[in-house]
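1. This is a predicted model, with the sequence first.
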Amino acid sequence: MSSRDLQSVYGAEANPTGDPIGGGAGYRRVVRRGDVTVANAGALLAALEAARAGQVVYVASGSETDLVGHVGIAVPAGVTLAGDRGVDGSPGPLLQNRKMPDRAFLLSAGEGARITGLRIKGSDPDFPDIDYDVKPRSWCGVIRTAGANVEVDNCELSNVHHSGVSASHPNTHVHHCFIHDVHAYPVCVGGMAQPTLIEANLIYWIWHTVAGTGQPGTGYEARYNIAVRQKPPKSWGERHRTHGWDMHEFRSAFLATPRRLLAGDRILIHHNTMQNTGPARSGLIRGVPRDLAQVYNNWFSESDPGLGVRQVEPKGNVWVYNNVYGPEMKQVPIGEDTTARILLKRPEPTGEPARVSGKLALDFEVSVLEGLQVKRVTARVDDRELYAGERAPGPDEVVLDTRELANGIHELFIAVEDNRGVTGAQAVTLAVEN
C-alpha cells in the first residue's frame, strides 16, 4: 500500500510488509543454512565465541537446547543467530533456560547482530500461573541490546518477567515476532534507544505492550502490530488496572524539585489493532514528550475513546487523531488529549535543570494538528510573563535576563491554546548561576 492508501486504513490490517504479523508460516526472510550448525549448548557457545561479523550460526531444525547455567550469551557484532521458524510448518528450534538467575538476560546482541527464526523461552510461568508469593519477580529478560542496529525478527519469545526485547541502543528493529507470557514489557525501550521500530508483531500482554523509560533520547515507532490483552492472573486481583502502549515519566525529572513529567522524545503509534479485553486502557503517555507523540489510524477495541491512548496532566506535545473505536469502528478525528506541539530548542528540556546565566534568548517552535489553529502563545518564568501573542516568537524576539532573577531554581513555562480552547504546555527547570 502507498502512504496515501494507508491514510484510510485502520489497525494492523494495513500491514504493507508482505509478511504475516507475528512471523512463522509464510515469512520470507528465513535463513536456511549457516557457516556452522549447532544442536546443543556447548556447540552453540563455541560457535558464537568464534563467529565473526557476516557469519551465521544456525540452530538445527527441531533441536531443543538446554541453556541452564548460561545467561548473557553474546551474539557478536554483525553475527546472525538463526533458525527455521515457519519453514514447512517448523515452530523453530528452541533455546530455553529453566533456571535463570534474577535480573539475567538470556542473550546479549552486539551491534548489527540479527536474531531470527528461533523460539527462546525463559524460566518464568505462563500468565495464568503467576503468583509472586510462590515465585517472586525475577526481572529476567530474553534479549537485550549491546549495540546499535540490532534486528530481532520471526522469533517466538516467552516466559520471562521483565522483557522480551530490551532496547537501549539506537535503531533496534523488532518485527514479525510472537511475544507472549512476558509479564511486564514485551518490548522495553530505554537508554538512548531512539528510534526503535516495533513492527508487525503479535503481542499477548497483561501489564504493558511496549514500555519506555521516558529518558531524553528515548522514543519508538509501533506499527502494524496486533496486541491482545490476556486475562491477568488471579493473584493480581479482580480490580487490577494497567495500560498497553506506554511511555513512563523520566524518573530523575519526576523526583526533582520542582517535579517535571518528561516522557521521552518522539513516539509514533499507528496502524495497530488493540484487542483489549479490559479492564485496561490501551495506552498512557505519562508526561510531556520533548518532541511529539502521534497516535493515529489505530483500531481500539473499546467503544469508549476515553479508554484509548491518553496522557496524564500536564498535557502537551501529544496528537491523537483519526483512530477508530469499538466493533463498530467509530472514527474520532481529533482526540480529547490532542494539544499543540511545543519544540523547545533553547533552553532544551533535559533530565537535569538547565544551567543558565546572563541573557538567554528563547527559541521554540509551535505547531498544531492539521485542522486546528493557534489562538494564544504565552511564555513565563515563575509568575513573570515574558511573552503573550497569537504566534510563537522568533528565535531572538524574547530575551530573558537571568540577572534579574535570584540565583537558584526557576521554571520556564510555555503554553499554547488552540481554537478549541485546549491548552498544551512544555516546561524547563532553570538553574540560574550569576
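-> In hand now; what should we look at?
2. going forward, measure contacts between C-alpha atoms and count neighbours the same way
-> Will do.
3. which of the residues in the longest helix out of those in the chain are buried?
-> Determined from DSSP state H, the single longest helix within the chain is helix 41-50. Neighbour-count burial for helix 41-50, counted by 16 or more other Cα atoms under 10 Å, picks out A41, L44, L45, A47, L48.
4. how about the strands in the stretch 201-350 of the chain?
-> With DSSP state E, counting those that start in this stretch as the criterion, the stretch 201-350 of the chain has strands at 202-205, 210-212, 220-223, 226-229, 243-247, 266-270, 273-275, 281-285, 292-296, 299-300, 309-311, 318-325, 330-334, 341-346.
5. here comes the other one, which I'd like you to weigh against the first:
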Amino acid sequence: MASEDRHPEKSARSTVSRRGYLRLGAVATVGVGTLTAVDEYTDTGSAGAVSTADPSPADSEIGGGAAYSTDVTENDATTTVGTGSGLKTALQNASAGDVVWVDSGATIDMTGESNIEIPSGVTLASGRGIDGSQGALLHVDSGMNGESLFRCSYETGVRVTGIQLRGPFPGGYFDPPEDPDEPGYTEKESAGIFVYNTESSRTVEIDNCHLWGWTSGAVRLGANANGGTSCPTGTHVHHCSIHTNAMEHLGYGVDLLNGDQHLIEYCYFDLNRHCIDGFGNPENGYEARYNIVDDRTVSHAFDMHNWATNRGDRNVAGSTISIHHNTFRYANEVEGEPDEYRDGGPQEYIKIREAPDDRCDIDNNWFQHKEKPPAGTTGGDQYAYTQTGVSSWTNMYESNNAFGPEEPAADIGAPRTGNGGGGGGGTPDFEYNDDVTAVNAPVDSHNERSGLQLSVTNNFDSKLNITDVTIEPANAAIGELSDHSMEEGMWQSELYVDADIQDSAADINNGLSLPGSIDLRNDGHDDSDRRWAVFSPGSTGELNLYQFENDGSPVDMVGETVALTIDYYLDDGNSTTGSKTLSLSP
C-alpha cells in the first residue's frame, strides 16, 4: 500500500528554516507556560526511568480507567497471553469474534516489533480500571523509523480496549536536532496504532486505553487521501487517556488521515502537539465531544489542515467538523530548551487552516483561558479559535460557548464528574440525536421549510419530564414562532412533543415572540394540553417547532441556527432538575 504521503509540519513562524532561525540568534524569550519535569516523566524525550502514572481524572469516566464501566473482561477471552511472542502468535491465529486478552499485570517490552496485525473482528483487550489495574503495559524504547506497533491494514471490526501503549519518547516535549527531511528525524517517528480500511462507517473502536510517548501519533486512522485506494476508515475513539505525544512537527494524539466518520469523545488529552489532527482532504472530518484538554500543550489542540499543504490539489480544510461540549484548560504552549522552538507563547485551542467544504461548528465548549475572537478578525493565537487562509469567517459557526475561568452551566464544556457513558456507549443521560431537519409542513402550501423536527433520548433510569423550552434563533430577523391555527398537535401548535408516556402541545395565542420560552404546563390556550411531556427510561421522542417567521412571513430554516434549551424534571425521588442547550443547524 502507498504511504499516506504526509508532510511533517514546519512552523509558520519561521521565515528561514527553523534551525537556521535559531542559529541566527533569535533565541526564545521566557514565557508563562514553562515545562518542568514532573514525577511521571523525565525531563528529556527518552524512555528511561518513566513510570506508568496516568494524569487523567480518577473520579471521572473521561479518560477511562476505574470510573469507566467496561464491557470486556478476562471472562470473555478466547486466548490469554503474557508475553510478546505469545501476543503475536495469538493475533496471527485469531479470527473474527475472538478476544485476545493480555494479562492485566503484564509489562511487555515490544522494542524491535512493528506493524503487528490485528485481524478483522478481533478484540485486543486488557483490564485497565478493573480492580485497580492499570492494564497490561506494552512499551517500545527506541525509534521505529516511521512504523507503528500495531498496523491493521484493510481490517474492519477491530477493537482495542483496556490496554496501555507507551512509545519511545514519553519524557515530554522535545524538538529533534534534525529537520523532518533528514534521516535522523525519520528514525524517531513512531505510532501506537495505525488502522486503515475502505469502510467509511465506524467499524473500528479504540476505548479505555492509556496512550503516550508516540512521536507521529498515538492513534493514526485512515490513509491515501492523495490517490491510490481511498481508506476513509470510520472510527470511534472514546474514554482514552492520550498525553505526552509531543515531538515537534508531528506529535499527534489522534491523527485523522482520511474519512469523515470519526467520533472522538470522553477522552483526556494533555501535552500533545495536536490532540486531534485532520489531514484536510475534502472527505476528512470529525466530531469531538465531551473531552478534556488539560493545561499543557505544544501547539493548538484541535486542528484541520489545509489539504494543499499536504500535496492536495486545492485549498480546503476538510469537510464537516463538529466540536462541542469540550473543556480546554491551557493558556500557553510549553517552553522548550534554548535551542528548541517552543517559547511559552499563547496558543489557540482550535485552528482550522482554510475553509471547510461543508462547515465547522464550535458549540457549547468551555474555553477557560481564552477570549472569543473580536468582530472583524478570524482569531489568532491569543483567542479561543482561529481560521487561517481566509479574510473572513468562511463556513465557520459557533454558539453557546463559555470564555474564561468562571464555571459555566453544567451543559457547557465536558461533564464535570462521571456521567461519561461507559460500557463502550459514551452517551450522555439526556441525549440529542443530532438529527434536526427543516420541514415543509403538510398543513401549509407555501413550500417553505419553516418547521424544525428533532429527536431526543432519555438515558436516565427514571422518567423524564420536559417542563420548559427556550428558543433563540441566531438570526435576529427570525422574530416569531406562530402556527396560525387554533388546533393542537404536530404542525398545528408552536411546540409539539411526541413522548411515549405523555405528549404535550403548546399552542400560543398570537404566537411566540423570539427569543422566547414556553412553559409546557402553563402556556397555551387549551387546558387539556397544558402538561409536561413525559419520557420513560430509554425512550426516544420528537420535538416539533412550527413555524419560524420574519415579520409574518415563513422562513426557510435550512442553513439557519437555533439555540434550543430544554429544561427537565426527573421522577427519581430526589426532585432532580436539569437543563440542556442544543445548537440546531439543519
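-> Noted; the coordinates are in hand. Remember, it's a predicted structure, so these values are computed and weren't measured experimentally.
6. Where in the second structure does the longest helix of the first structure fall?
-> Aligned by TM-score structural alignment, helix 41-50 of the first structure falls on residues 84-93 of the second structure.
7. Can you pull out the residues in contact with that stretch?
-> Here stretch 84-93 of the second structure makes contact (Cα atoms under 8 Å, 6 or more residues apart in numbering) with T79, V81, V100, V102, I108, D109, M110, I116, E117, I118, P119.
8. residue contacts, the second one?
-> Pointing back at V81 of the second structure there. V81 of the second structure sits next to L87, A90, V100, W101, V102, D103 when contact means Cα under 8 Å, 6+ apart.
9. quick one: the last one and E354 of the second structure, what's the gap?
-> D103 of the second structure sits 46 Å away from E354 of the second structure, going by Cα to Cα, to the nearest Å.
10. Among the contacts of stretch 84-93 of the second structure, name the buried ones.
-> For these, buried by 16+ other Cα under 10 Å: T79, V81, V100, V102, I108, M110, I116, E117, I118, P119.
11. Off-centre distance for stretch 95-114 of the first structure?
-> The chain centre lies 20 Å from the centre of stretch 95-114 of the first structure; the measure is Cα atoms, centre = their mean, to the nearest Å.
12. follow-up on the earlier one: take the strands of the stretch 201-350 of the first structure and lay them out in a markdown table including distance to I414 of the first structure and mean neighbour count.
-> Output for these, formatted as a markdown table (distance: least, Cα to Cα, whole Å; neighbours: other Cα atoms under 10 Å):
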| stretch | distance to I414 of the first structure | mean neighbour count |
| --- | --- | --- |
| strand 202-205 | 37 | 25 |
| strand 210-212 | 25 | 27 |
| strand 220-223 | 25 | 24 |
| strand 226-229 | 36 | 24 |
| strand 243-247 | 22 | 27 |
| strand 266-270 | 19 | 22 |
| strand 273-275 | 34 | 23 |
| strand 281-285 | 19 | 24 |
| strand 292-296 | 15 | 24 |
| strand 299-300 | 32 | 28 |
| strand 309-311 | 18 | 23 |
| strand 318-325 | 15 | 24 |
| strand 330-334 | 23 | 16 |
| strand 341-346 | 8 | 20 |
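13. Serialize the ones you listed to a markdown table and add fields for distance to V187 of the first structure.
-> Output for these, formatted as a markdown table (distance: least, Cα to Cα, whole Å):
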| stretch | distance to V187 of the first structure |
| --- | --- |
| strand 202-205 | 9 |
| strand 210-212 | 5 |
| strand 220-223 | 10 |
| strand 226-229 | 12 |
| strand 243-247 | 10 |
| strand 266-270 | 14 |
| strand 273-275 | 16 |
| strand 281-285 | 14 |
| strand 292-296 | 18 |
| strand 299-300 | 20 |
| strand 309-311 | 18 |
| strand 318-325 | 21 |
| strand 330-334 | 28 |
| strand 341-346 | 27 |
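14. Out of those, the one nearest V150 of the first structure is which?
-> V150 of the first structure lies closest, by Cα to Cα, to one member of those: strand 220-223, at 14.2 Å.
15. Aligned against the second structure, show me the partner of A104 of the first structure.
-> Per TM-score structural alignment, the equivalent position to A104 of the first structure in the second structure is E147.
16. Its match against N115, yeah?
-> Yes: the criterion here is Cα atoms under 8 Å, and E147 of the second structure meets it with N115 at 6.7 Å.
17. Give the residue from those two that has the larger number of neighbours.
-> Taking other Cα atoms under 10 Å, E147 of the second structure and N115 do not tie; E147 has more neighbours (21 against 16).
18. Residue in the second structure paired with E365 of the first structure?
-> Aligning on TM-score structural alignment leaves E365 of the first structure without a counterpart in the second structure.
19. do you know how far the spatially closest residue to E365 of the first structure that is not a sequence neighbour is from Y325 of the first structure?
-> In this structure, E365 of the first structure finds its nearest non-sequential neighbour in L343, 5.1 Å apart by Cα to Cα, 6 or more residues apart in numbering. Applying Cα to Cα, the value for L343 of the first structure to Y325 of the first structure is 30 Å.
20. Kindly state which residue of the second structure is aligned to S61 of the first structure.
-> Using TM-score structural alignment, the equivalent of S61 of the first structure in the second structure is S104.
21. ugh, wrong one, D133 of the first structure
-> Using TM-score structural alignment, the partner of D133 of the first structure in the second structure is P177.
22. what separates its match from R273 of the second structure, distance-wise?
-> 17 Å.
23. quick one, which of those two is more surrounded?
-> More neighbours surround R273 than the other of P177 of the second structure and R273, with 31 against 12 (other Cα under 10 Å).
24. The more buried one and V293 touch, don't they?
-> No: with contacts counted by Cα under 8 Å, R273 of the second structure stays clear of V293, the gap being 11.7 Å.
25. Show me where the stretch 51-200 of the second structure has its strands.
-> Under the criterion DSSP E, counting those that start in this stretch, strands of the stretch 51-200 of the second structure are mapped to 79-81, 99-102, 107-109, 123-125, 137-139, 147-153, 159-161, 164-166, 190-196.
26. State the helix or strand in which G371 of the first structure lies.
-> Element membership of G371 of the first structure, judged by DSSP states H and E, is empty: it is in no helix or strand.
27. Can you name the residues that contact the counterpart of G129 of the second structure in the first structure?
-> In the first structure, the residue paired with G129 of the second structure is G86, using TM-score structural alignment. By Cα under 8 Å, 6+ apart, G86 of the first structure lies in contact with G23, G24, A25, G26, Y27, V30, G92, G117.
28. Appreciated, that's everything.
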